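Enquirer: sharing a model that was predicted from the sequence below.
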Amino acid sequence: MRHRIPFALCAALLPGTVLAANLNVSIEVPRIDVAEYHRPYVAVWLEREDKSVAANLSVWYQQKKAAPAATGGAPAAAPNPAGGVKWLPDLRQWWRRSGRELQLPVDGVSGATRAPGEHALSFNSDKGGALANLPAGQYKLVVESAREEGGRELIDIPFQWPVKQAQQLKAKGERELGAIVLDVKP
């Protein structure tokens, strides 16, 4: 005779098993009224209690540009073969804790700088990636921003993993970052 055990019961009986969970992040890049505005470099990561990096979620920096076609006798500008990798150390905390060890670009993590406005990131633990093997514990979502001819800002939001119930956690920057919203859902 076969015994059927419901999936939810199996998950509860196996220690360390985490069911699918979502982590959604909204990052506001504020419009700053200055003479020479540069889009910020932004790093987003999960940090353990000991301040080590548990997962890199996103890094926005200047991407490589193709050489524009010459028009009307003006010489074409040379492309920047390295993109903006040279300036990533300006994201000081991220760079010291994880960035300098990465081979950039990182598939699914690296992206271009973003214009002012709200930007959404979404992660799901059952789709692989950063959350798939994240052990239970206390974490911080950390967002760091650095802008040429501008300032730096670092914001963190603590949360518990795995998520037992849906939560919306918020923080707000003072100048280089606006509202940061973390939605965690089981």
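Expert: Yes, it's here. Numbering: from 1, shown residues only.
Enquirer: for the rest of this, base every contact and every neighbour count on C-alpha atoms.
Expert: OK.
Enquirer: now the helices for this protein?
Expert: Applying DSSP state H to the chain gives helices spanning 7-13, 92-97.
Enquirer: need these in a markdown table with distance to Ala55, can you?
Expert: Supplementary listing: those in a markdown table, determined by distance: least, Cα to Cα, whole Å:
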| stretch | distance to Ala55 |
| --- | --- |
| helix 7-13 | 24 |
| helix 92-97 | 11 |
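Enquirer: ok, which of those helices comes nearest Val44?
Expert: helix 92-97 (8.3 Å; Cα to Cα).
Enquirer: centre of the chain to that closest one, how far?
Expert: Centroid displacement of helix 92-97 relative to its chain, using Cα atoms, centre = their mean, to the nearest Å, is 13 Å.
Enquirer: now stretch 44-59
Expert: Using Cα atoms, centre = their mean, the distance between the centre of stretch 44-59 and that of its chain works out at 9 Å.
Enquirer: now stretch 164-174
Expert: How far stretch 164-174 lies from its chain's middle: 15 Å, per Cα atoms, centre = their mean.
Enquirer: list of residues touching that stretch?
Expert: Contact with stretch 164-174 is made by 153-157, 178-186, as judged by Cα atoms under 8 Å, 6 or more residues apart in numbering.
Enquirer: so of these, which two are at opposite extremes in space?
Expert: Farthest pair in these, by Cα to Cα: Glu153 and Pro186, 29.8 Å.
Enquirer: give me the distance between the nearest residue to Glu36 once chain neighbours are set aside and Trp87.
Expert: Beyond its immediate neighbours in the sequence, the residue positioned closest to Glu36 (Cα to Cα, 6 or more residues apart in numbering) is Glu149, lying 7.7 Å away. From Glu149 across to Trp87, the span is 12 Å (Cα to Cα, to the nearest Å).
Enquirer: second one coming, line it up with the first:
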Amino acid sequence: MKPSIKTTLACALAGVYTVPLHAASLAVEVELPRIEVAEYHRPYVAVWLQSADRQTVRDIAVWYDYKMPKEEGKKWLKDLRQWWRVSGRGQDELADGITGATQAPGKHTIQVAATHPALAGLPAGEYEVIVEASREKGGREVLRLPLAWPAQQAATAEAQGESELGHVKATLTP
């Protein structure tokens, strides 16, 4: 039976909401350092969630030059070598909602809601949030942040990059 508008309004005013089980959220903060070189190109970046046994892989974000004519930017996605091996090469099209433009130096936060495909229906277990960056005429770097799912309490994992990535932090909120 569908609730009436009056019942729905009364529940909303009383602060009663239905929340799905394991309605956690994940925030991934990625810092791209300012690199002083003669020819700087913004890095391609992939962020994904992977189980300890590497059987479950869920993409969170892929930043690349997707507006190039004839989708030419896609040909350099394979420079994100680890992401390419576990996820990228098996995709005809990157999932809508995870792709974005390359980012300028600075801090960037990716908010992942419980309904996002990376978290929705995720089995309980030990995972890693993996951040990989690769830059033309530059280097490549990968950072791994441990994560236990589902979140029983707020948890934070942090890592410091040495070249292509700065400080990276993943915060899981139950």
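Expert: Structure's in. What do you need? Quantities reported herein were computed from a predicted structural model and do not represent experimental measurements.
Enquirer: what's the TM-score here?
Expert: Here the TM-score of the superposed chains, computed with TM-score structural alignment, normalised by the length of structure 2 as the reference length, equals 0.85; 156 aligned residues with a Cα RMSD of 1.5 Å.
Enquirer: is it possible to get CSV of the helices of structure 1 that adds mean neighbour count and distance to Ala132 of structure 1?
Expert: Converted to CSV, the helices of structure 1 look like this (neighbours: other Cα atoms under 10 Å; distance: least, Cα to Cα, whole Å):
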stretch, mean neighbour count, distance to Ala132 of structure 1
helix 7-13, 10, 15
helix 92-97, 16, 21
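Enquirer: can you tell me the closest non-neighbouring residue to Ala179 of structure 1?
Expert: Counting by Cα to Cα, 6+ apart, Ala179 of structure 1 lies nearest to Lys172, which is 4.4 Å off, once chain neighbours are set aside.
Enquirer: just to revisit the earlier point, residue in structure 2 matching the residue nearest to Glu36 of structure 1?
Expert: Alignment note: Glu149 of structure 1 maps to Lys137 in structure 2; criterion TM-score structural alignment.
Enquirer: burial count for that match?
Expert: Counted with other Cα atoms under 10 Å, the neighbours of Lys137 of structure 2 add up to 10.
Enquirer: over to Ile27 of structure 1?
Expert: 22.
Enquirer: residues touching the equivalent of Gly121 of structure 2 over in structure 1, list them.
Expert: Pairing criterion TM-score structural alignment: the partner of Gly121 of structure 2 within structure 1 is identified as Asn133. If you count contacts by Cα under 8 Å, 6+ apart, Asn133 of structure 1 has them with Ser125.
Enquirer: gap between Asn133 of structure 1 and Gln165 of structure 1?
Expert: With distances defined as Cα to Cα, the gap from Asn133 of structure 1 to Gln165 of structure 1 amounts to 19 Å.
Enquirer: now do His38 of structure 1
Expert: Using Cα to Cα, His38 of structure 1 is found at 39 Å from Gln165 of structure 1.
Enquirer: with neighbour numbers in mind, choose between the two.
Expert: The residue with the greater number of neighbours, taking His38 of structure 1 and Gln165 and applying other Cα under 10 Å, is His38; the counts read 15 against 9.
Enquirer: Ser51 of structure 2 -> structure 1?
Expert: Matched to structure 1 by TM-score structural alignment, Ser51 of structure 2 sits across from Arg48.
Enquirer: can you tell me the closest non-neighbouring residue to its match?
Expert: With Cα to Cα, 6+ apart as the measure, Tyr139 is the residue that lies nearest to Arg48 of structure 1, at 4.9 Å, once sequence neighbours are left out.
Enquirer: what's near enough to touch that neighbour?
Expert: Counted by Cα under 8 Å, 6+ apart, Tyr139 of structure 1 has contacts 46-49, 158-161.
Enquirer: how many neighbours does the closest residue to Leu49 of structure 2 other than its chain neighbours have?
Expert: Nearest in space to Leu49 of structure 2, with sequence neighbours left out and distances taken as Cα to Cα, 6+ apart, is Val129 at 4.6 Å. Residues lying near Val129 of structure 2 (other Cα under 10 Å) number 23.
Enquirer: any idea how far Val129 of structure 2 is from His22 of structure 2?
Expert: Distance, Val129 of structure 2 to His22 of structure 2, using Cα to Cα: 18 Å.
Enquirer: same check on Lys107 of structure 2?
Expert: 28 Å.
Enquirer: between these two, which one's more packed in?
Expert: The neighbour comparison of Lys107 of structure 2 against His22 (other Cα under 10 Å) goes to His22, with 17 against 14.
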